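Chemist: pasting the sequence and the predicted coordinates here, then a few questions.
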Amino acid sequence: MKRIKTVCKLLVAFVLASIIVVVVLVYLWLRNAGYWVDPMKEQVCSKLAASYSDRPKGEIVFYGASNFRMWETMEDDMQPYTVQNHGIGGATDEELMQYADVLLYPFEPSIVFIQTGSNDNVAGLSADQIMKNKDKMYTEFHSKLPDATFVVMSGLPLPGRAEYWDSIREVNSYLEQYCRERDYMEFVDATDEMLQADGNFRKELFIYDGIHLNEEGHDVWTAVIKEKLTELDKK
């Protein structure tokens, strides 16, 4: 009798574990396919958009993932340029497309800095899938904002996600060529500044997780971004 009870408990545990696995896989598929909208993230986006509702259209918008969102001093660091920080924590390219109706298009920015990195890798996408998504995203953005200049930030060499660096570098090479072929796009490559001379990661530029930039890392980004803005001013 005890043996039967033990077997039953194991079967129940197996069934529950299988259900959890299936639910997680379905969620990941829906999210990667662009069908899943996170209600919490949707609420965060709405509040973020509302915080900039009184700002004039045509400003510079930074639109991307958590390395933008966590850059709390961005607006001060970018002076004398007036910018808006529309970063979304944990955003993938699919999510940037989903929330663009709230966080990007209504503001009619003159320049859009776009930053996404390893979140798509973490979601299980290959470099080829990521490149395909980026082409879809930039094509959609340009169709909605035909007068805007889009500045693409290179994916960062992240000490905390070192396993994705080869994929990120491949995507960076693709993006550099992609931007070069389009007169409404620019590319900012901060790779050299973010790596040591021997190619190793500069861990001192990141907080404890090795994923998000610290103040020193923001200083590096500020320099390369302002260099690009000065270049655009001359055009």
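Modeler: Great, that's in hand. Residues are numbered from 1 along each chain as shown.

Chemist: from here on, just use CA atoms for contacts and neighbour counts.
Modeler: Noted.

Chemist: and the residue lying closest to G155 once chain neighbours are set aside, how many neighbours?
Modeler: Nearest residue to G155 in three dimensions, chain neighbours excluded: G117, at 4.9 Å (C-alpha to C-alpha, 6 or more residues apart in numbering). Per other C-alpha atoms under 10 Å, the neighbour tally for G117 reads 27.

Chemist: G117 in helix, strand or coil?
Modeler: Per DSSP: H, G, I helix; E, B strand; the rest coil, the local secondary structure of G117 is coil.

Chemist: how far away is it from Y178?
Modeler: Counting by C-alpha to C-alpha, to the nearest Å, the gap between G117 and Y178 amounts to 16 Å.

Chemist: again with G58
Modeler: Using C-alpha to C-alpha, one gets 25 Å for the distance from G58 to Y178.

Chemist: neighbour-wise, which of the two wins?
Modeler: Neighbour comparison, G58 and Y178: the larger count goes to Y178, with 18 against 15 (by other C-alpha under 10 Å).

Chemist: remind me what the helix or strand harbouring that one packs against, helices and strands.
Modeler: Y178 belongs to helix 165-180 when assigned by DSSP states H and E. On a contact count with 3 or more C-alpha pairs under 8 Å, 6 or more residues apart in numbering; DSSP states H and E, helix 165-180 meets helix 127-144, strand 185-188.

Chemist: this is the other structure I want to compare:
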Amino acid sequence: MPLIGNRLPSSVLCASLLLAALLAGAAPALAERTPQVPQQVSQPNWEQDIQRFEAQDRARPPAPAGVVFVGSSSIRFWDSLARDFPDVAVLNRGFGGSEIRDSTWFADRIILPYRPRQVVLYAGDNDINSGRDTQQVADDFAAFVQRLRQDLPEVRIAYLAIKPSPSRISQLPRQQQANALIAASADRLGVDFIDVATPMLDAAGQPRPELFVADQLHMNAQGYALWREVVTPFLQP
């Protein structure tokens, strides 16, 4: 393009400025359409647990279309799970002191590969104990549901209410508020909200200590027997 007195012709200059303005205006829209790489929200120290599950799967692949129980230590320590539900093909994928977000993050590895017909989640009290507020816990629950239905749109999902425990009695009001928010969200999302919390309270509204082991946080056989009674009607045979 010939220069005029070391300057571009005015028509070319105007066209260049217009193009720059259009590109600048389009930048936000382009950025919005660009998929964002998800950031890991789960603790890396759960990786050993997940690898252990994967090794078990390689050694003995679980049958598809079963019921996956996933979540924190209340699931992990449910050693009688298969005996409690003998007519249901159940799979225990509870790990450590995990939070709801952990199960969402690892769903690709410990839930979705099994193509389950039903998923039962227990998590939430560790979330509150770590400082997440009740709305965040409810939002994390909704994100878990969204993640599963992205790949398994027909899967049935159940959420076990955050349990009250004597060792976390100071957190009971927040646990109950989170349960109320999750129950409302579950109703909107078509998820079963299983209230295992209310029968774990005594007449004064306090956690029943006889349902727990010595740490007064994790349940004993009596506690799991109570859960079995409450959960049974919600399981698909």
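Modeler: Received, thanks. In this text the structure is predicted, and so the values were computed from the model without any measurement.

Chemist: please state their TM-score.
Modeler: After superposition, the two chains reach a TM-score of 0.79 (TM-score structural alignment, normalised by the length of structure 1), with 197 aligned residues with a C-alpha RMSD of 1.6 Å.

Chemist: pull the contacting residues for F201 of structure 1.
Modeler: Applying C-alpha atoms under 8 Å, 6 or more residues apart in numbering, one finds that F201 of structure 1 lies in contact with P157, L158, P159, M194, L195.

Chemist: so what corresponds to it in structure 2?
Modeler: Correspondence of F201 of structure 1 to structure 2, assessed by TM-score structural alignment: P207.

Chemist: any idea how far its match is from P62 of structure 2?
Modeler: 36 Å.

Chemist: F187 of structure 1 reaches S154, doesn't it?
Modeler: Yes: when contacts are counted by C-alpha atoms under 8 Å, F187 of structure 1 is listed as touching S154 (7.2 Å).

Chemist: what's the overlap in contacts for these two?
Modeler: With C-alpha under 8 Å, 6+ apart, F187 of structure 1 and S154 have common neighbours L175.

Chemist: aligned partner of the residue nearest to G155 of structure 1 in structure 2?
Modeler: Using TM-score structural alignment, the partner of G117 of structure 1 in structure 2 is G124.

Chemist: isn't its match right next to I100, touching?
Modeler: Yes: with contact defined as C-alpha under 8 Å, G124 of structure 2 counts as touching I100 (6.2 Å).

Chemist: what touches both of those two?
Modeler: Listed as contacting both G124 of structure 2 and I100 by C-alpha under 8 Å, 6+ apart are V137.

Chemist: and the longest helix for structure 2?
Modeler: Under DSSP state H, the helix in structure 2 containing the largest number of residues is helix 10-33.

Chemist: now do structure 1
Modeler: Selection of the longest helix in structure 1 by residue count, based on DSSP H, yields helix 2-33.

Chemist: still on that earlier bit, OK, contacts around the match of G117 of structure 1?
Modeler: For G124 of structure 2, the contacting residues are E99, I100, V137, I162, Q175, taking C-alpha under 8 Å, 6+ apart as the criterion.

Chemist: show the buried residues in those.
Modeler: E99, I100, V137, I162, Q175 (16 or more other C-alpha atoms under 10 Å).
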